[in-house]
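Peer 1: Any chance you could fold what I've pasted below:
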Amino acid sequence: MLIAEVSEKFSIPQDTLRYYERIGLIPRVNRNKSGIRDYTEEDCKWVEFIKCMRGAGLPVEVLIEYVGLFQQGDDTLEARKELLIEQRLQLFSRIQEMSKILDRLDDKIARYEQTIGKKEKSLRRSSD
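Peer 2: Predicted coordinates for the structure are as follows:
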């Protein structure tokens, strides 16, 4: 699959895909005889994984570390698991924090709706 196709499939700019490869965020992509990147199904799985993890807020540095550990083989299974557990804990903490913020916003919106509703009733009464 060509880079343009991968870019479109995952809604990631081609420059970003090149950058991810350059910094080791995704393993090096093979090239065809013309020197053009030729993404395999496995490469696409990496792109999908990285997009998901970045969407969840995982830092680039952590993901580079994870990819590096993966490339070292099964001797790093425990280290990879621990890295993901730590990131999960941090993500869970952020989700809890965001949930509190969401509750606060909902309360604030409800107060505005209540205030606006009272003013509308008042205006209707005064115009009767």
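Peer 1: Could you use CA atoms for every contact and neighbour count after this?
Peer 2: OK.
Peer 1: and Arg111, how many neighbours?
Peer 2: Here the count is done by other CA atoms under 10 Å, and Arg111 has 12 residues near it.
Peer 1: Please give the structure of this sequence too, so both can be compared:
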Amino acid sequence: MSEQPAVGIRDVSERTGISVDTLRWYEREGLIPEVGRGTDGRRRYTPAVLRWVRTVQALRRTGMPVAEVREFVQAGPQTLERHRYRLALLERQSAAIDEQLARLTADRSLIGAKIESYRQIVEAGMDCEDPAADRLADEVFARWTADPADR
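Peer 2: Next comes the predicted model:
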């Protein structure tokens, strides 16, 4: 299996959605391994470096602080301990993502209930300040928070 050729910074930007300036910043900040240069002096991203860019992108999107991303990337020499350290960082981040997903799921449910209550209030032609609208909203929230199957 042959390795794909290295690509330039614009291509990496298009593939990842990360701006060229941000890619350069990632490099300066030590968030990606050293990017090689072609004979013309331009950055050349190998498939391995591109995988690092995507990993860093995912870690940042999931809320890992820059300092921890840097630790992950620069974690010592090529040893088994380095891999154990990286594994521990990734497992902690995965657990944090699970917690974030649970919070987002609960928040989405609450927002869904609010949307449904507004839909019903609008369909009924009620004013939001109408006490009947408030009772309707209470009923919708009770249904939405009790059992998703009842929606």
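Peer 1: Once they're superposed, what TM-score comes out?
Peer 2: Overlay of the two chains. TM-score (TM-score structural alignment, normalised by the length of the first structure): 0.85; 119 aligned residues with a CA RMSD of 1.5 Å.
Peer 1: So which elements touch the helix ranked longest in the first structure?
Peer 2: Counting by DSSP state H, the longest helix found in the first structure is helix 77-127. With contacts taken as 3 or more CA pairs under 8 Å, 6 or more residues apart in numbering; DSSP states H and E, helix 77-127 of the first structure sits against helix 60-71.
Peer 1: quick one: the longest helix of the first structure to chain centroid distance?
Peer 2: Distance, stretch centre to chain centre, for helix 77-127 of the first structure: 20 Å (CA atoms, centre = their mean, to the nearest Å).
Peer 1: quick one: contacts for the aligned partner of Ile18 of the second structure in the first structure?
Peer 2: In the first structure, Ile18 of the second structure lines up with Ile12, judged by TM-score structural alignment. Ile12 of the first structure is in contact with Val6, counting by CA atoms under 8 Å, 6 or more residues apart in numbering.
Peer 1: and Ile12 of the first structure, helix, strand or coil?
Peer 2: coil (DSSP: H, G, I helix; E, B strand; the rest coil).
Peer 1: give me every residue that touches the residue mapped onto Asp43 of the first structure from the second structure.
Peer 2: Structural alignment places Asp43 of the first structure opposite Val49 in the second structure (criterion: TM-score structural alignment). By CA under 8 Å, 6+ apart, the residues touching Val49 of the second structure are 32-33, 35.
Peer 1: most surrounded residue in those?
Peer 2: The most crowded member of those, judged by other CA under 10 Å, is Ile32 (25 neighbours).
Peer 1: Looking at the first structure, name the residue matched to that residue.
Peer 2: Match for Ile32 of the second structure (TM-score structural alignment): Ile26.
Peer 1: do Tyr118 of the second structure as well
Peer 2: Checking TM-score structural alignment: Tyr118 of the second structure goes with Tyr112.
Peer 1: count of residues packed around its match?
Peer 2: Neighbour tally, Tyr112 of the first structure, other CA under 10 Å: 12.
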